[in-house]
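Colleague: Sequence plus the predicted model coming up.
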Amino acid sequence: MRLIKTIMAVCFAAGIVPTALHASSGVPVPPAQKWSQEGIFGTLDKAAAKRGAQVAVEVCMACHSIGLVKFDQLRQLGFTEAEVKSLAEVQGRTKADRMNGALDAVSAKDSFGVVPPDLSLITKARKGYEDYTYAILNGYLNESEMELVNKVMADGNISDQEALELQSALLMDTHDKGHVKAILERLIGGASFNKYFPGNFLAMPQPLNNGQVSYTDGTENSLKQLSHDVVTFLSWAAEPTVAERKSLGFWVLGYLFILTVLLYAVKRRIWASAH
């Protein structure tokens, strides 16, 4: 009984408490997206991951590193030797180098006040996984939302109607108008606001915009598409061997099934005379 109570207490602490804390934090839950690699039967969309690698090298690696992956591993996504070499040269590196960003830790801290996190495991290290990373990339205010902020701040007062509009735009509780006004003042001052980031303000300005990266395969380069592709790539970067592990898992399950059938047949054979 004591063991059962202990297990229940651990489960409660590990599962229910974090959920409650997240719910009470006021941070909206990232909308669920479709990812081809999800689930036991999921397979990586290599075309999307390949495009995402281009986005990562041309945009993300200006500040961030993906240090657990080497440029040469990009061949697994369908890049040719020449393409891998070209991508590495964008960051002044060779194909044998790890995908470390252009900024070292000291320079990054001097520029941003913090060292940008390594993105190798970012899709696994945050609650929400790929959905969270995608939401962050799309969680900055667009032009119409900034126009609303400027309109509200023009007279310095927040009406009830404007509070409702801000609640929809910022995805946050706007009942405390003093708190909301303080947030808007930071926004007007140039701070980077993100709807899905805990605390809403982060050091990173919006990294991706519509049309920022040109795809050679003709795929549209909207913000949502760029975000989806780079998150697909980062999901692969976190687990480059996941396809092999899934394949091995199916073989193991098949082996165990056959072994179970054989053991059952042997059992029936051995005990046949006893029944």
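Modeller: Arrived safely, thanks for sending.
Colleague: Going by C-alpha atoms from here, please, whenever you check contacts or count neighbours.
Modeller: Noted.
Colleague: neighbours around I270, how many?
Modeller: Using other CA atoms under 10 Å, I270 has 10 other residues around it.
Colleague: And for Y264?
Modeller: Counted with other CA under 10 Å, residues neighbouring Y264 total 12.
Colleague: Roughly how far does it sit from H228?
Modeller: 48 Å (CA to CA, to the nearest Å).
Colleague: the strands in this structure, which residues?
Modeller: Assigned by DSSP state E, the strands in the chain fall at 66-70, 98-99, 192-193, 201-202.
Colleague: Got another one to weigh against that:
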Amino acid sequence: MIADGGVTSWNTGKLGLRIGADAIAAGAAGVLVAPVITIIDRAIIENSSARATIGQSLKSSITQMLARPQTFFFARPFALVTALYFGTYFTANSIDTASSTLQSKPASSTTAGTSKFVATSSSNLALCLYKDNAFTQAFGNPGTSRKVPLPTFALFTVRDCLTIFASFNLPPLLTPHLDRRMGDEVKKFVGAASAAQFLTPAAVQLVSTPLHLLGLDLYNNHGAAWRDRASIVVRNWGKSALARMGRIVPAFGVGGVVNTKVRRAIMEKLE
């Protein structure tokens, strides 16, 4: 924005507090979604490696969380997942704050541009690959002690790019279309922005789940024939896709809504 005299004007008012608001919103969302994500991620990996069925793993983790919360909440898997989503949301929030500063927009404004996708994807990918490496080795095939292979990391990378794009870039684009098509009665219960935040990351799991399962099988079954890998992916596709939807809805649906609402509420008070 060009102010009087041709001097560029940036919206730097209360910038430190705004960055703090970004961190608070990201932390609230990360801590809220971490328990569900930790439980479901472990279940999918243990099911893929035949250590336990999804149901058995879910039951075991939930029992531990309720009966021995100190063991569950202070364990490395929970810490990794919390760090993953805090880092992802804080990066997205920081891009919004940087944009509002440089473009002299209200502090509560958001963006859906390329810079946000690239920055958020990079943060999420780095943290998620580290988390997935730890989870795959901890909960994968107990007879496999090798490092996670590069093709698995590549498949996980594509999987996460699809999820990030559907979680941070598609909702702002889809919201106006949903808003025009949603009736007033429906809007009383859920707004178009919230509906888009829930729908897009969940829907993309139908595409990304096979990539996830193939990546896990490359680690669990070294040297297996591709026909056998395809059979395993197809066999686990349905239930794993539902499980991943069950983790994505909290991660980028509930978490996204909480992050957005907490950030907006604090930013509006700072404006």
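Modeller: Cool, the structure landed. Small disclaimer: the values here were computed from a predicted structure and weren't measured.
Colleague: so what number do they get for TM-score?
Modeller: Remark: TM-score between the superposed chains equals 0.23 [TM-score structural alignment, normalised by the length of the second structure]; 100 aligned residues with a CA RMSD of 5.9 Å.
Colleague: Can you say which of the strands of the first structure is packed in most?
Modeller: Most buried of the strands of the first structure, by mean neighbour count (mean count of other CA atoms under 10 Å): strand 98-99, with a mean of 22.
Colleague: I'd like to know which elements that one is packed against.
Modeller: strand 66-70 (3 or more CA pairs under 8 Å, 6 or more residues apart in numbering; DSSP states H and E).
Colleague: for the second structure, longest helix please?
Modeller: Longest helix in the second structure, counting residues (DSSP state H): helix 15-48.
Colleague: about what we covered before: redo the strands of the first structure as TSV? Include distance to A48 of the first structure.
Modeller: Compiled in TSV, these are given as follows (distance: least, CA to CA, whole Å):
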stretch	distance to A48 of the first structure
strand 66-70	18
strand 98-99	19
strand 192-193	28
strand 201-202	27
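Colleague: out of those strands, which comes closest to L170 of the first structure?
Modeller: Nearest to L170 of the first structure, of all those, is strand 192-193, at 8.9 Å by CA to CA.
Colleague: Show me what that closest one is packed up against.
Modeller: strand 201-202.
Colleague: redo that, cut-off 10 Å
Modeller: In terms of contacts (3 or more CA pairs under 10 Å, 6 or more residues apart in numbering; DSSP states H and E), strand 192-193 of the first structure is packed against helix 177-188, strand 201-202.
Colleague: about what we covered before: show me what the helix or strand just after the longest helix of the second structure is packed against.
Modeller: Using DSSP states H and E, the helix or strand that follows helix 15-48 of the second structure in sequence is helix 54-67. Judged by 3+ CA pairs under 10 Å, 6+ apart, helix 54-67 of the second structure is in contact with helix 15-48, helix 69-73, helix 226-248.
Colleague: List the buried residues of helix 54-67 of the second structure.
Modeller: I54, S57, L58, S61, I62, M65 (16 or more other CA atoms under 10 Å).
Colleague: if you skip the residues just before and after it, what's nearest to the first one?
Modeller: Take I54 of the second structure and drop its neighbours on the chain: the residue closest to it by CA to CA, 6 or more residues apart in numbering is A43, 4.9 Å away.
Colleague: Also the fifth one?
Modeller: Among residues not flanking I62 of the second structure along the chain, I39 sits closest, at 7.3 Å (CA to CA, 6+ apart).
Colleague: That neighbour reaches R247, doesn't it?
Modeller: Yes: counting by CA atoms under 10 Å, I39 of the second structure touches R247, with 8.9 Å between them.
Colleague: before we move on, back to that, now the helices and strands packed on helix 54-67 of the second structure as JSON lines including distance to G255 of the second structure and mean neighbour count?
Modeller: Below are these laid out as JSON lines (distance: least, CA to CA, whole Å; neighbours: other CA atoms under 10 Å):
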{"stretch": "helix 15-48", "distance to G255 of the second structure": "5", "mean neighbour count": "22"}
{"stretch": "helix 69-73", "distance to G255 of the second structure": "18", "mean neighbour count": "15"}
{"stretch": "helix 226-248", "distance to G255 of the second structure": "9", "mean neighbour count": "17"}
